[in-house]
Structure formats: structure tokens, C-alpha cells
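>>> Would you be able to build a 3D model of this:
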Amino acid sequence: MNRQPFLILVTCFILGILFQDRFTLSGAVVYSIAGVCILAFTAQFFTLYVLHKLRPYVLGMLFFGAGITAHFIHAFSEDDFRLNAYSNVVFRITKKLNSTGKNKKYEIEGQSGTKVFNAVLYIPKNHEELDFNHYYQARGYISRPESPKSDFQFDYARYLNRKNIRYQCYIRDEISSAVRKDISLTESIQQKRLEVLQKIDRAGLSKTTREFLKGIILADRTETDAVTAQDFNRSGLMHFLAISGTHIVVIFGVVYIILTRYVPASFRKYAIILSLVFIWIFAAFIGFGNSVVRSCIMLSIYYIYVLLQRKPDLLHSLSLSAFIILITDTQQLFDVGFQLTFAAVLGIFWLNRPILQYFPKQDHFIKKIIFNTVSISIAAQLATLPLVLYYFHQFSFISIIANFVIVPFSEVIIIFSFVMTGIIALGFDFTFLNVIYDTVIRWLLRAIHWFAGFEDVFLEDIPLNLTEMLLLCIIVYQLGYAVLKPDYRNAARMITVIIIFLMIRTVFNIAENRRKEVVVHRLYKNTVFSVKHGAKACFWIKEGSDKEHIMRYIIHPYTASRRLDEVVVKVFPADAEQVTYKGKIYPLN
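Model (predicted):
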């Protein structure tokens, strides 16, 4: 508590959020807890000897109760009305989402009659782009997404609920529009970003290069083709395409270097302030995405320490950043990006120095840049590995080599992309720059595609539950000691945790392999019948079904959840209405 008090207190705050999310205490109970927290806070001003001894525990309980209270406040209450399935809708868009194979997607605020609601809007992909300058009106089909009945499927309804979205709206009819006169400053900025994206679409670049540029600088991956996205995913380089802390640090560094070249040393603090202002303006321009805001907050807090002439403490800065983000929106805790961001930073803090000591001597600026970049990448990958396996159940060994090769050049690519975005936004057209940038990105994407082609080292459907994930986190924590000081004591601790992990994993494997299960899975209009026996399962799908979606959303998740070793997929007639298995009838319609 003496060394990292705020880290411990923020951990208590997070535990309070998790407790409230799990048990959903009533308002009366939460208000009682809040009252006790206020009394505990007031009691901190007394200097009684006994209370002084208990102060750390009282503070921990205070933050735990604050986490419960904050999450209760930020929880979105259920609507007390249901909308008509097919009705007239007036709406405005609030966010552009990634498109699907058939539809463009937006988050909207809509109104049907007197009822106002938030929804995800689906319109045909060939429809013209919607913008923030207009209100729209059309007849649409409105539905509430339902949570899946199977425990292994992604709960999309709950995911939307955490964003205060209750409905989905499908529009196939003509959409009419009217110019808005009440557009806010935030929406004006979003509209400017949309216009820059449209300028990039008209630039003299290839389609894949345009989509790469929009993704790496403007955080727009809505039209990235499936092959490119899969290449980044399989090569372990998705963090390179998505806006992350690396991008913000690089942009901050470039602005800071430019400013410091033209101001005296005594004005360096103003260069830091202006650089921080610039990254926040950039964050506003690209829509205050969660990952960008997190990076800006962490970087701002770190440099506030520098400006106040206090020694920067990464863990304290990280804890304060997490607290600021969660106190404004506790639902952020359940965002995978939030968890991966903070896990990566913690991993860099804990593992970078031990890993770096095994690299050759850094006696040159170039060596220092390359070796630090690679060691930071390895540290971040190791720290996020438990979460990646838990949420995505896949890992590629080629990602380690791909990061070695690609990441050292990431700063150059980000800076070049940033310059190209600025040139296009200002309306300039330098053909030779377009050719150079297009060529560089084409070669980059080819290299990433080549790395993604090593399918033998790409593992998917890796089973991992919450208990195993937590044990893996402990292994990563112990790895820091074992790498920094590889003695008998640290090695013994590391081996002990690994043995415990393997024992528990074996128990889970045996328990699942003993389960026999017959399930009828439903995915939109697709119905799948499966029989599981031990570590094997057979799936029957109807002829003409969307096999790709069935594999992605049913078979792969089921394989990871049930720890299957062998999967067989068979087809039965499209007009099949029921299946009889061991004397029991299973309807398929």
C-alpha cells in the first residue's frame, strides 16, 4: 500500500464494478453502501490511533463501494415499451460502424411516434453514405436482439446493452432526408472527418491502400475487405491497423520534435503542452474512439507529471487513467479493447526491461530504436496473450516473427500515412507521392499476406476458460521474475504455477470429454443439428445454408467451448423438418 496505493485502490474500485455487474444489487442496497462510503470518507479526517491502523482497509472498502455505486449509476435501465415491428422511423446517425457483406451499419438515435430509442441501423450496401448533416425518415423493421440460448455464443444483445442500445432497425425502403439546423460541435467535427474519408476515396490510390490509410489514421475500418482484415488477424498485426497507443505516441513525438527544433530549451514545457493539445484535437477529429481516448489520457497524465517536475510513475499514471475512464463510464471495463490496452501497458512495464537485457548492446541510436521496439512488442504480446486466447481462442506463432519484421517500420508507416492524410484533406494532389505511398503499402500488405499464409502455425479453437486465463496471467507475472533473475527460486515458482495450470486444464478437459450432448443450434435462418460424444462432434447443416457463417458463429465457438479434438460436418436436405436421434424428435423449423 505504501509503494502503489492508488493501484490498489483502483483495483478495489474495479472489483466493486465486477461485484455489482455480477449480483446487480438493488437501489436501496446501493444507496446504503454509498452512505457507508461517505461515512468512511468522513472518518478519514479523524486521527484516532485505531482508525489510523485500519485506514488502508477502510480506503479499500471505500473504493470497493464506490465501484458498486458508480456501476449502478452507469447501468442502463430496461425500456418499459416495445416498438412496433414495422413502423415509420425518423433518425440521425451517431456513429458509422463496420459494414457487413450485404449492409452498411450505423448507430442511430431514432424516434417512432413518441418513442425515442437507440439502435443499430442496417441499410443496403449499395445505398449512398449517410451523414451527420441530415435527419432521415423511412419505414423500417425494428427488433430487439435476443441473447443466445447457448453459453458458447457471443452475446450481441448484452454487448449492445452496455452501449445503451436496445434495438436493431432494418431499412429496405426509400430514405428521405432533411437538412439539420441543430448540429452540434461534435457532430460538425464528425462530419468533417466523414468528408476527409470521402476525399480519400476519390484519391488516386488503389482500393486496398485507401482502406488501409483510412484505418491506420482515421480509425475507419468500415469498408476494409475481409481478406485484408483476415491477413492482419492471422499475422498478429491487427494492433498495427487499428488506432492504438502506438499511433498516438508517434503523432505526439513528431509534433514535439518539430516544435522543439524551433523554440529555446526554456520553452520545452510549452512544446509538451501544445503536443498534448494536438493529440486531443486529433482524438476529437477521429470521433473520440475508446482506444484513442485511453491512449490520450495515459499520455497526458504521464506528461503532467513531467510538467509538474515530478518523477513519472507509470503504474500510478496507468491507475489514474483507468480511474478517470471508469468513473465516467464503468461499462468500459467490459470492453475487450480496454482490457487489452491496459494489459499491454502493464506487460511493457513488467517485461520490457527483463527482455531487453538479452538483446545485444545498444551502442547506437538505430540499434536502440529497433531493439526497444521489438522488446516492447514482445512484452505487449506476452501480456495480452491470456486475454487473446480467452476471447478469440486463436494464436499464430508467426505473429512473433511478423512483429519482429513489421513493427520496427511502423513509425515510418504511421508518419507517412499521417502526412498523406493531411495532403489529401487539404485538397492537394501529388501524383508522385500517391505512387510512392501506394507502392509502399502494397508491398507492406503483400508481406503481411505472406506471413498470414503460414496456416500450419496458426492455431484456432483453443479452449480457455476464465480460471485458466487467470492462471496464465500469473504465469506471465512470474515470467518477469524468471527472465530478470533466472535463479533456482524464480524458476521453481514459475514451474509450480505452470504445473498447477496444466493440472487444472487437464481436469477441465476430462470433464468436457465425458459430456454427451445433442443440440439444435439456430443462427438467423440457419439451423444446425449437432451430436457430441467425448471429444468428437458431428454437425448436420441444411443444404444451401450459409456454411461460412455457421462455421464462424456456431462450429468454431462450440469447438473451443467443448474442447473438441475432431469435428465432422455433414449435410442433410434443405426441406428436412425434424431429426430423430435415439428415439427423440428434434424439430428443425
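>>> C-alpha only now, for contacts and for neighbours.
Will do.
>>> how about the helices in the stretch 251-400 of the chain?
Counting by DSSP state H, counting those that start in this stretch, residue ranges of the helices within the stretch 251-400 of the chain are 268-285, 290-307, 314-328, 336-356, 365-392, 398-406.
>>> Make TSV from the ones you listed and add mean neighbour count to it.
As requested, the helices of the stretch 251-400 of the chain are arranged in TSV below (neighbours: other Cα atoms under 10 Å):
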stretch	mean neighbour count
helix 268-285	18
helix 290-307	20
helix 314-328	19
helix 336-356	19
helix 365-392	19
helix 398-406	18
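>>> this one as well, want them side by side:
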Amino acid sequence: MAVVFGVLYRLSNKHFFQKKHFALSTLVLSFSIGMLTQSLHHHPGYKNHYSHYTSESDMLTGTISERLKPNAYAEKYYFKIDALNGKNAFGKILLTVSKKEQSKQFHSGDRLLIKGELTPVVKSSNPYQFDYASYLEKQNVYHQLYLKPENYRKTGSEHNLDYYVEVYRNTLLHSFKIHQFSKDINNIIYALLLGQRQDMDLQTTTNYTEAGVIHILAISGLHIAILYAMLLFFIKPLNRIKNGKLLQFLIVVGFLWVFALLSGLSASVVRSVVMFSIISFGLYLNKSGNIYNILAVSMLVILLFNPNLLFDVGFQLSYIAVFSIVWLQPFYKSLKLSRYKVVNYFVDVLTISFVAQIGVLPLSLYYFHQVPLLFFLANLVVIPLSSFVLILGIVVLALNFIVPNIAIVFGKLLGFTIELMNEYIAWIASFKTFVIKDIPFSFSLLVLFYLMLITLVLWLYEKEFRKLILFLSSSFTLQILILSTLWQTKQGSEFIVFNNKKSTLLTEKRNNLIRVYTNDTLPQKNQNLKSYNRGNFNLDIEIRPLQNVVLFEEQKILVIDSLGIYTLKQKPDILLLTQSPKINLNRLIEVIQPKVIIADATNYKSYISRWKATCGTKKIPFHATAEKGFYKIEN
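Got it, this is the predicted structure:
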């Protein structure tokens, strides 16, 4: 295919107007390169991938590569395997460590010898829930392992790239200890300077999200642009010496990529660094590139090295935000409402923020299902403040190593500014009524929403009748789809046994009503129920107490909880075990003869294992929601 493309490219140089077959060959070659790149980066496709050697009890060795954001109960890490069951292998798994059993954190480069069972990452355990397994597959992670103190041994530390990145990053971040900042201030500094948000508390993250400024905590184009400008300012004198321009280019690009490594190579950071590397190369050659070409080339380079980033939320949001700002620039760049530069600066902040928000709105609705209406007020203050914090933070970071006494003086100003920013964001987030949450939004709505936005902008550029027709047609189609989706969600009926750990949760959906059976005192706040209702486009909810017998269509569901009380007047079709009842399952099966037995996530694991073995002996289908996810009965 490459040969055909080369020949057609050579022939195309002889024509001013290009032939269709050249465009077709370009399209086919690009598609082929994409498929080849994807196959090369699909780890299970290699013979020495660990997944080909797994067994019920595995012995594996490898190194910790990265610490992930923990939850309230466990630390999480990526673990790179180099040997499995005595065979050389490669691959990456998710390692989960209980905080109760292991108080000390692991570090990148720690070598471990582990004996345990690799289990597949469970798919969505409840309907309309975030599919964590699918997300990990995009990171080439297919299995997980729950680490226990008695099942592993630390065998040393490997001084690889991951090790040195963490060591130097921690050296930089720990230099702020001389300021004795509070934990909240330290977490903001760690996030803004080096993108480390693992220990960010939930309340701060929620405040930033509901105020519409969560992008501030993710290193993006704004941060890289400030860093790039500061670098150019300090090394500008190099232009006066021989080969100074080349040296300037190498320093800037080298520094940016070191920064990208230290900040974790997130999608938004890589996008920004690649773009500024291309811009720096253009300046070195005294050539200015078209911004659309720079965007396309940077995307191509990134996807060649990691095609799975195409499905990364940060990658998508980052590129669409930048594209929106660039594409809509003609409509807002001429806005000069005042002769004062300060006023025009804040106007620019608002307009650029608004344009970026419009561009990412469909994606935000699809992934996060909420819209913060006060993002204007938040960005008006937070963007200038965060820029000042970032510049001051870099200065303080340098002074921490050079002149600590002066660093402490500037650190007081840094801490005060961050506290001011946090308090302002918390105040904006306190207006809960201005945050529209749980907005249902499907993939088809996402596509049509973007189609409508694109046709609208095309019409604004050239107000032609045919483009107006395209915009109106896409708008009409979007409305038809919304109405059709609403109608479809009200059709049919289904019964769901949720994988809910704290309490038993059952739902019966009929037309436009969801009937909930639970003993939970606050069922409306249950995230599993909220996701299910949102996925059904927010139907009416009716709460009922959990009953021993539930009827759905022609099927009888017998619920046995911790009390172990049940009636045998009628034989049930389905037996549901909850809250670890102490029963003789063998005897119960002989008496009621159920067709299916379900155990929800409220039961002890030891009980579930025993029931599973019993059902295997009796040849009765057994469904444990903790292992297989929710159970659904459809009409």
C-alpha cells in the first residue's frame, strides 16, 4: 500500500488539481497504519504476554510502576510483570492493597515476589455505571490482584525510569515542607505544579468540579504555555551567542519533556508539550505553522506512540477545547469593550472560557452528566489566580533549593493566594441549585449534538441557505432522537438485583415508573440507583420496603435475609440470599427447588463460596453479584 501511495504521490505532483485516487490511497494508507499501530500496541497479541501463562495460583515477579488514586479502603498501583510461573513474561496488572493490612505505601521501582490469583477486572457491576474494566483495557491492563501481607515479599528496588521519575518528583515536592503548608494547600501545589492529584480530598475535588474549574487541577495548555513563556524569557540571552538559537530550542524542548515525565505523561500534558515542541521547531527554522496543521500533526504523533489515547477522556477534552478556541476565534478576537487592557483581559478570559466550554459541553454531558452554570464567575477569578499561583509556585520551588529564607517569604503569599482561591471556589460551589446534575446523555445524542454545533458554526462563517438547512436538519434530528429515546425508555419492563454492598437493592421498572425495594434509609442518594435512573432518562421513583416475596411478571422471587425467615406456601422461581443468612442451603434446595439462586454483595465472601459449591453440586445456576455484577430479568 505504501508503494502505491508513493507512486500516486509522485504522479500527483504533476497536477495542480489532485485526482480522487490519490485522496483514496491516502485514506487507505492512513487506515492501514492505524490498524498496524493498534495491533502493535495490543499487548495480549504477543506470545510472551503474561495472560498466556496464568493459572489458578500464580507466582509472579515484577516492579511497581505507578501509584494510582486510592479509595477510602485501599491503595492502588500499576504492577509491571517480568516473570510469571517461572516463565519470562511482560504486561501490566492492577494491584490493590488494603490500607488496614498494609499501612506503608509502595514506591515506583519496588520489586515484589507475589503468590496469588490473577482475576479479570470485573465489567460494569451495575447498569449504566462507569465501565472501569473497559477503561483499564485501554491502558493494556486486563487483570487485577488483591495483595495480602502473607502472599508477597519485597526483593529490592529496581532503579528504572519509573524509579527516577518518582525520586526526582518527590524531591521537588518535598522541598515545600519548609513552608509547613496545610494538607489542602500542599495538594493544590502538587496538582498545579506536577499534576499529582492522588491525595486530593474528595471535598476539594467536588468543589472544583461543581464550580466548573476542575480543568485547573489538570495540567494543560495554560500551564505549559506559562512554563514555555518563562523558559523563553530566561534563556533569551542565548540568541546572542553562536548556535544560541539551536541551544535555546534544545533547552526548551528538553525541559518541557522532562516536565511531562515528572507530571505523569497525562494526555493533556503530552498534547500540550508535543504542540509546543512543534512550535519551537518552527521558530528555530524561522517558520510559522498553521495551527490546524500543528493540532493534526501533534495528534498523529501521539496516537502513533499510544493509539489507546484516542479513547482517553482527557485527550478528547483537551483537543476539542483547543480546536473550539481556534475555530471560533474570528467571532471573539475582535471583542474590545474597553480602552483599558485589564478590562479586555478579563473579557478575553470569559470569552475563551465560554468558547472552550461550548466545545466540550457534549463530551462533559456524556461523561460527567452535569453542567455548572456558574463556571463564568468561577473562571473569571480562578484563571488569573491559578496563573499567578503557577508562576509564583515555580519561583518558590526554585528558591526552595537556592535561598530557602526568601522562599519562605514568597511562600506565605503563595499559601494565602491558594487559600483565597479555594475559599472562592467553595463559595461558588455552595450554590447547589446552579449545578444541574444527573443529566441523561447517550452516545447517539453526543454525535448529533456535535453535528448540530458544527453545522451552526459553518453557517455562521458563511450564511448560505444550504448551510442553514443543514443546521436546522441536524437540530430537528436531535430533537426527534431525544423524543424517541424518551419514548423507548418508557417501554417494556425489567427487574434488577443490584451489586450493592451496604444494603440490598432491587428495582422493578414498568413504563415510566421505577419501583425500588430496599431497607436503605437514604435510597435516593444511592449512586447505583441514581445511575440507573439517569440511564432511563430520570423516571419517577417509588420506594418500598424490602419484602420476603417479590412478584415480577409470572416469576416469584423469594428473599431470605439475615433473619433466615421464609415461607414455603408457594415454590419460588428465584431464590435471593442477602445479608449472610445462616441456612442449610442443601435442605432448602430440596424443599423449594428454585430455578436460579442469586447472592448479592451484602453477603460474606465465605458464604458465597460455600453456596457456589453447593449449587455446583446440585447443578443449579448460581449468580453472585460481587463476581458477575447485577442480575437482570427482562419481560
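>>> of all the helices of the stretch 251-400 of the first structure, which lies closest to residue 160 of the first structure?
Judged by Cα to Cα, the one of the helices of the stretch 251-400 of the first structure that comes nearest to residue 160 of the first structure is helix 336-356, at 13.7 Å.
>>> possible to save the helices of the stretch 251-400 of the first structure as CSV with distance to residue 485 of the first structure?
Output for the helices of the stretch 251-400 of the first structure, formatted as CSV (distance: least, Cα to Cα, whole Å):
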stretch, distance to residue 485 of the first structure
helix 268-285, 37
helix 290-307, 28
helix 314-328, 21
helix 336-356, 8
helix 365-392, 16
helix 398-406, 23
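>>> So which of those helices is nearest residue 568 of the first structure?
helix 365-392 (21.7 Å).
>>> could you check the angle helix 398-406 makes with the closest one?
If you take axes from the mean of the first three to the mean of the last three Cα atoms, to 10 degrees, helix 365-392 of the first structure sits at 150 degrees to helix 398-406.
>>> Ok, which of the helices of the stretch 251-400 of the first structure comes nearest residue 30 of the first structure?
helix 314-328 (16.1 Å).
>>> so where is that closest one in the second structure?
Residues 291-305 of the second structure are the counterpart of helix 314-328 of the first structure, counting by TM-score structural alignment.
>>> longest single strand anywhere in the first structure?
Among the elements of type strand in the first structure, defined by DSSP state E, the one spanning the most residues is strand 86-97.
>>> In terms of secondary structure, what does it contact?
strand 103-112, strand 134-143 (3 or more Cα pairs under 8 Å, 6 or more residues apart in numbering; DSSP states H and E).
>>> mean offset of the next helix or strand after the last one relative to the second structure (after superposition)
Secondary structure here is assigned by DSSP states H and E; on that basis, the next helix or strand after strand 134-143 of the first structure toward the C-terminus is helix 156-161. Using mean Cα distance after the TM-score superposition for the first structure, helix 156-161 of the first structure ends up 1.7 Å from its aligned counterpart in the second structure, as a mean over the superposed pairs.
>>> before we move on, back to that, now that we have the helices and strands packed on strand 86-97 of the first structure, can you turn them into a markdown table and tack on distance to residue 479 of the first structure?
Output for those, formatted as a markdown table (distance: least, Cα to Cα, whole Å):
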| stretch | distance to residue 479 of the first structure |
| --- | --- |
| strand 103-112 | 42 |
| strand 134-143 | 49 |
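>>> need the ones you listed in TSV with distance to residue 552 of the first structure and mean neighbour count, can you?
Below are these laid out as TSV (distance: least, Cα to Cα, whole Å; neighbours: other Cα atoms under 10 Å):
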stretch	distance to residue 552 of the first structure	mean neighbour count
strand 103-112	18	20
strand 134-143	23	19
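>>> what's the mean distance for stretch 472-483 of the first structure versus the second structure?
After superposition onto the second structure, stretch 472-483 of the first structure sits on average 3.3 Å from its aligned residues (mean Cα distance after the TM-score superposition for the first structure).
>>> what do we get in the first structure for residue 24 of the second structure?
The alignment partner of residue 24 of the second structure in the first structure, by TM-score structural alignment, is residue 57.
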